[in-house]
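*Asks:* Quick one: sequence plus predicted model below, questions after.
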Amino acid sequence: MSDIQTLYAAYAARIDAVLSALESEGVLPQGTPRGNVSVEPPRDASHGDLSTNAAMVLAKQAGTNPRALADKIVAKFAADPLVDSAEIAGPGFINLRLAPANWLSEVAAIAAMGDHYGRSEFGKGRRVNVEYVSANPTGPMHMGHCRGAVVGDALATLLQFAGYDVTREYYVNDAGGQVDVLARSAFLRYKEALGHDIGEIPEGLYPGDYLKPVGEALASELGDRFVDEPEEEWLPIFRAQAVTEMMNMIRSDLALLGIRHDVFSSEAALQIAGKPAEAEAWLRSHDLVYDGVLEQPKGKVIEDWEPIELPLFRSTKFGDDQDRPIRKSDGKWTYFGADLAYHMQKAEHADELIDIWGADHAGTVKRIKAAVAALSEGQGKPIPFDVKLVQMVQLLRGGEPVKMSKRSGNFVTIAEMVEEVGKDVVRFTMLTRKPEAQMDFDFAKVVEASKDNPVFYVQYAHARISSILRKAAEQGIAPSDADLALLGEDEMTLIKQAAQFPREVEAAAKAREPHRIAFYLYEMAAAFHAYWNLGNDDAQKRIIVAQNPQLSAARLFLCVQIGQVLRNGLSLLGVEAVEEL
């Protein structure tokens, strides 16, 4: 299987061989860099099947103009029996029209590679850490977490498919004031479980019923020993137990979406291990942290404001608009200080870092990128760091805003969403728009059986293929590649769309944009539905033509491979390819 090349990879290799030949002839200098040479479909399909910019990007090294170099490249393809024509367009682009045998070979490649079709070694040898979700451990997963969770998980899967060694990480924010609030909230539920009247949950504590089981578990384990004890006696115990229970709940909620993480990193453990202090020491030794005073906030009048000397990170050196404190006046670490140390820890075990954040964190992107840039210097190697911002999702039902959940008190949980519409619908829908774009999730529309619902449209294409194969089996017709040469222009259009899949995977991995796969699958499904519909107007264009079993077998074989491409794409999104709807 490793010797099988997909069409675009094969022609990239052919063009590379042509350029090597031109080097040996002295047309190109020896060792001319070819990293910017591309092979892709022309923007206008009427111009051919493939286009390359080779002459455009290499003409300068050849000491000539692009069209002159293009002439020499085109001459090399003139004798290639698999290339019907090679033409120069515009200032020097080269358009190739391929012989049908190329596309039939691609069908065979899909069949031979199966689940591996579309895989690449683009990221081979690179370790990438993808951190996503990282919600505060104070309650169940809700819609505010869902989109980032799906985007991060799909991105991790996509990068693995593209050859990267991927670590999926969750950062547990268990050292801040919010976990003390959680502990106090759990303490109330603990007293309630022991029969005490706790009245209404006080303002500032978490009111959701999800803490009742935590209180019951604490009551069962500890009895009433802490009911009348001062807070300092029970707070550490309740904090640790509540965080553990919340993380168990979070793991369970994420599992409903098919999401798992390889690593759960604790902020509290990070601080106990002295990592923030280590980061500060290194940064001070490189004059990247200094003791200074922040300016008074602009546009505000704070009566009791007074200048306080704090340890400040020189984030302005790396493009931030001001230097940032890493510790507070009481000596505790700021969120930024802890995050800085956390990223330093991640960078020890990765070549690249990717964080998936909510759009409400946009203001911290510059400073954390500055920190990673500084720490990259400390690692002695550049650490590419990308932050993907994900916009919130508005929940609707038939166009009307959704009422909040009773269980949680003020939000709709992921568990409730999955229970109502299913994991696949939630996951695919979250990837039908760019993450930085606003999104509406309408419970009525996402289960609609129409072309306007991409989840249904793509799954229906796969189900339709399965149905066709079942009908063929009933008629005693099996898919076969024996007579693929019988396939015509209609089938070629479908094959050309399928052949884009490996390119789309690599492009999506390079851009860190898994939603591109969802877009591609919709186009692939549309191409298949259009092909199937041809038979409505012309019986000879039906996939199964009773009087022509050889053509039927060839068309069925193609359908099997289209189904394979759909399955491969859906698996990248974590969505099942259903057999029937």
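*Replies:* Sure thing, it's come through. Numbers count the residues shown, from 1 in each chain.
*Asks:* going forward, measure contacts and count neighbours with C-alpha atoms only.
*Replies:* OK.
*Asks:* Pull the contacting residues for the nearest residue to residue 512 once chain neighbours are set aside.
*Replies:* Leaving aside its sequence neighbours, residue 512 sits nearest to residue 155 (CA to CA, 6 or more residues apart in numbering; 6.6 Å). Neighbouring residues of residue 155 by CA atoms under 8 Å, 6 or more residues apart in numbering: 509, 512-514.
*Asks:* Can you tell me which of those comes closest to residue 525?
*Replies:* residue 514 (17.4 Å; CA to CA).
*Asks:* Would you confirm that that closest one contacts residue 431?
*Replies:* Yes: taking CA atoms under 8 Å as the definition, residue 514 is a contact partner of residue 431 at 7.3 Å.
*Asks:* Distance of the residue nearest to residue 512 relative to residue 513?
*Replies:* 7 Å (CA to CA, to the nearest Å).
*Asks:* Residue 427 now?
*Replies:* In this view, residue 427 and residue 513 are 15 Å apart by CA to CA.
*Asks:* who's more crowded, the two?
*Replies:* Neighbour count, other CA atoms under 10 Å: between residue 427 and residue 513, residue 427 has more, with 24 against 21.
*Asks:* if we look at the one helix or strand the more buried one maps to, which residues are touching it?
*Replies:* Element membership for residue 427, per DSSP states H and E: helix 423-430. With contact meaning CA under 8 Å, 6+ apart, helix 423-430 is reached by 147, 150-151, 256-258, 417-418, 441, 446-447, 454-455, 518, 573-576.
*Asks:* Now stretch 310-320: buried residues?
*Replies:* 310-315, 318, 320 (16 or more other CA atoms under 10 Å).
*Asks:* one more structure, for comparison:
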Amino acid sequence: MDIFAIFTTRVTEALLADHPELGADLLSRVVVEPPRDSAHGDLSTNAAMVVAKPLGKNPREVAASLVERFKEDADVTSVDVAGPGFINFRLATPILHQVLRAIAEQKENFGKSNLGKGERVNVEYVSANPTGPMHVGHTRGAVFGDTLASLMAYSGYDVTREYYINDAGGQITILAQSTLLRYREALGEKIEIPPGLYPGDYLVPVGEALKAEFGNSLLSKPEHEVMPIVKDRVLSAMMELIRADLAQLNIHHDVFFSERTLHGQGGDIDTTLEWLRQEGMVYEGRLDAPKGKTPEDWEDREQTLFRAKDYGDDTDRALIKSDGNYTYFAADIAYHRNKYLRGFKHMVNVLGADHSGYVKRLQAAVKAVSHGEADIDVRICQLVRLLKNGEPFKMSKRSGDLVTLSDVVEEVGADATRFMLLFRRNDAAMDFDFALVKEQTRDNPVFYVQYAHARACSVFRKTQEEVPGLDTSAAALAVAEVELLTSAADLELIRLLAAWPRTVAAAAVAHEPHRIAFYVHDLAAAFHGFWAKGKDDASLRFVNAADPKLTLARLALVDAVRQVIRNGLGILSVSAPEELS
């Protein structure tokens, strides 16, 4: 039950009743949302301001006409016009009580919707170079992308979670060279890791595995035979390590797409470039020098260029380097064309802070390869600063100078890691304080929310002690007399519960999973606040042995809070414990 969606339908129907000529595109801009100031009511709509100009009328005139229609609505106690033409509604108590019944009936499905209508969406996230274990710089994007995928699936989209394996290029050659040193070390040779190679101990087991499989036979083979063998083995080992790291945060991908499949004779880049030529999207020309400091790799030469400016980019982009190899962007175009040909018209890429310059070029690529049929949203996750008690925190690390995902999870746990990384917008830098996330206080957001769920569960245990024999089963709660809940505190909490479906839908459309973390934190705060009021006012206590009917009604409210918190934490892949030690 989504009160906001219900009233959006009623408002548009009222508009059409007076003005049947209004089109669907115009009406789609009508929104019903909470007013900025709750003192103005429960709902507010911009409907009059949306349609006034096309109708040639004053917004307040249109609003006044709508107000008259809603004066007869049984679910509305008052409706008035504010400001330039906003319409504010105050809801009748019975429709708020219906929210509790809807939660009791729908349970884990309360808030789910068919918003996405089964449309296919490809969410690509993490996509770290497979040159070692996941480090903390990857962790924020991993959690963000995984939660966004869950949020969109919850909202009715057909979501594919994809990892793009950067297994082509110079870094993989360096990885193989580093592994060969560990192989020689496993054979008894004393080695030193020169600058430019990967020094991490995580390659030691790969060297040992090569020794176990090949003995010392690789030493006598020419490099062109050895390198493919080593690359295959080390890439397999690194991806296994990365999958294990991600699993610690309950992150699992549906597709692991290898960049290497795009390269080579007849590969996707070859066919894509030929297709681009046929479509007139490629030409031979020169690029203007970049403004400001000229990069060291700048080449003033005639080259093969993609007409990226025609599709919204700031400049055209090179596709072939001077050595004849494809640029990274050529691979990007081929990869996203591959996504489009696989049936994805909606794509989301989650990238790190150092990729902000990629946004326009990727949008241009997708627009070009789909002839404008597909769209892509590139979400940038900003940096995370590690702190302890407000000071920079230097962790003891097992992987050279890297702070790994495993280091963070072992320090604070998966729940705290996920929740804290989501408790801020992805495009804002954030501080991750290890001391704070271990505190069991209201200042620790994840503890505060989990404690609200545990506290709600404790209410039911307390009920069995104070009102023994009272039936608190799901069936009993479903028929509780929630009409008894008429206090301001009761209704305030119900209003917040009623906002859950709209919060989910808005977060899914905006691709902003932090809204879910914010919402469950607000709900937890409201629930803790209600608990505190009960200490001072006996009429607001959840359990009242002298009034079993009111107790059962309050338990229905507590159960609704418990259920919605659990639904929210489920989207975040954070546990909802029934007790906290």
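*Replies:* Yep, that arrived. Remember, it's a predicted structure, so these values are computed and weren't measured experimentally.
*Asks:* where does the TM-score land?
*Replies:* In this superposition the chains share a TM-score of 0.94, using TM-score structural alignment, normalised by the length of structure 1; 570 aligned residues with a CA RMSD of 2.0 Å.
*Asks:* ok so, going back, need the buried residues of stretch 310-320 of structure 1 in CSV (columns: distance to residue 498 of structure 1 and secondary structure).
*Replies:* Shown next, in CSV, are those (distance: CA to CA, whole Å; DSSP: H, G, I helix; E, B strand; the rest coil):
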residue, distance to residue 498 of structure 1, secondary structure
310, 58, strand
311, 56, strand
312, 54, strand
313, 50, strand
314, 50, coil
315, 47, helix
318, 44, helix
320, 44, coil
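*Asks:* quick check, nearest of these to residue 22 of structure 1?
*Replies:* Using CA to CA, the buried residues of stretch 310-320 of structure 1 come closest to residue 22 of structure 1 at residue 318, 44.1 Å.
*Asks:* Counterpart of that closest one over in structure 2?
*Replies:* Correspondence of residue 318 of structure 1 to structure 2, assessed by TM-score structural alignment: residue 311.
*Asks:* which residues touch its match?
*Replies:* Residues in contact with residue 311 of structure 2 (CA under 8 Å, 6+ apart) are 363-365, 367-368.
*Asks:* In terms of helices and strands, where is the most centrally placed residue in structure 1?
*Replies:* In structure 1, the centroid-proximal residue (CA atoms, centre = their mean) is residue 155; its distance is 2.2 Å. Residue 155 of structure 1 belongs to helix 143-161 when assigned by DSSP H and E.
*Asks:* What is the corresponding segment of structure 2 for that helix?
*Replies:* So helix 143-161 of structure 1 sits over residues 136-154 in structure 2, by TM-score structural alignment.
*Asks:* same thing with stretch 414-421 of structure 1?
*Replies:* Residue span in structure 2 matched to stretch 414-421 of structure 1, by TM-score structural alignment: 405-412.
*Asks:* cool, and stretch 559-577 of structure 1?
*Replies:* Under the criterion TM-score structural alignment, stretch 559-577 of structure 1 matches residues 558-576.
*Asks:* what's that stretch in contact with?
*Replies:* Contacts for stretch 558-576 of structure 2 (CA under 8 Å, 6+ apart): 100, 103-104, 107-108, 110, 147, 150-151, 154, 250, 414-415, 418-419, 449-450, 452-454, 456-457, 459, 497, 500, 516-517, 520, 523-524, 527, 542.
*Asks:* tally of neighbours for the nearest residue to residue 580 of structure 1 once chain neighbours are set aside?
*Replies:* Once flanking residues are discounted, residue 580 of structure 1 sits nearest to residue 463: 4.6 Å by CA to CA, 6+ apart. Applying other CA under 10 Å, we find 19 residues neighbouring residue 463 of structure 1.
*Asks:* What lines up with residue 270 of structure 1 in structure 2?
*Replies:* Match for residue 270 of structure 1 (TM-score structural alignment): residue 262.
*Asks:* and the nearest residue to its match once chain neighbours are set aside, what does it touch?
*Replies:* Nearest residue to residue 262 of structure 2, sequence neighbours excluded (CA to CA, 6+ apart): residue 268, at 4.7 Å. Contact partners of residue 268 of structure 2, counting by CA under 8 Å, 6+ apart, are 261-262, 334-335, 338.
*Asks:* what number of residues lie near residue 223 of structure 2?
*Replies:* 11.
*Asks:* repeat for the one 10 residues further on
*Replies:* For residue 233 of structure 2, the count of nearby residues is 17 (other CA under 10 Å).
*Asks:* So it: helix, strand or coil?
*Replies:* Following DSSP: H, G, I helix; E, B strand; the rest coil, residue 233 of structure 2 is assigned to helix.
*Asks:* just checking, what residue in structure 1 corresponds to it?
*Replies:* Here residue 233 of structure 2 is matched to residue 241 in structure 1, going by TM-score structural alignment.
*Asks:* I'd like to know how far that match sits from residue 189 of structure 1.
*Replies:* 13 Å.
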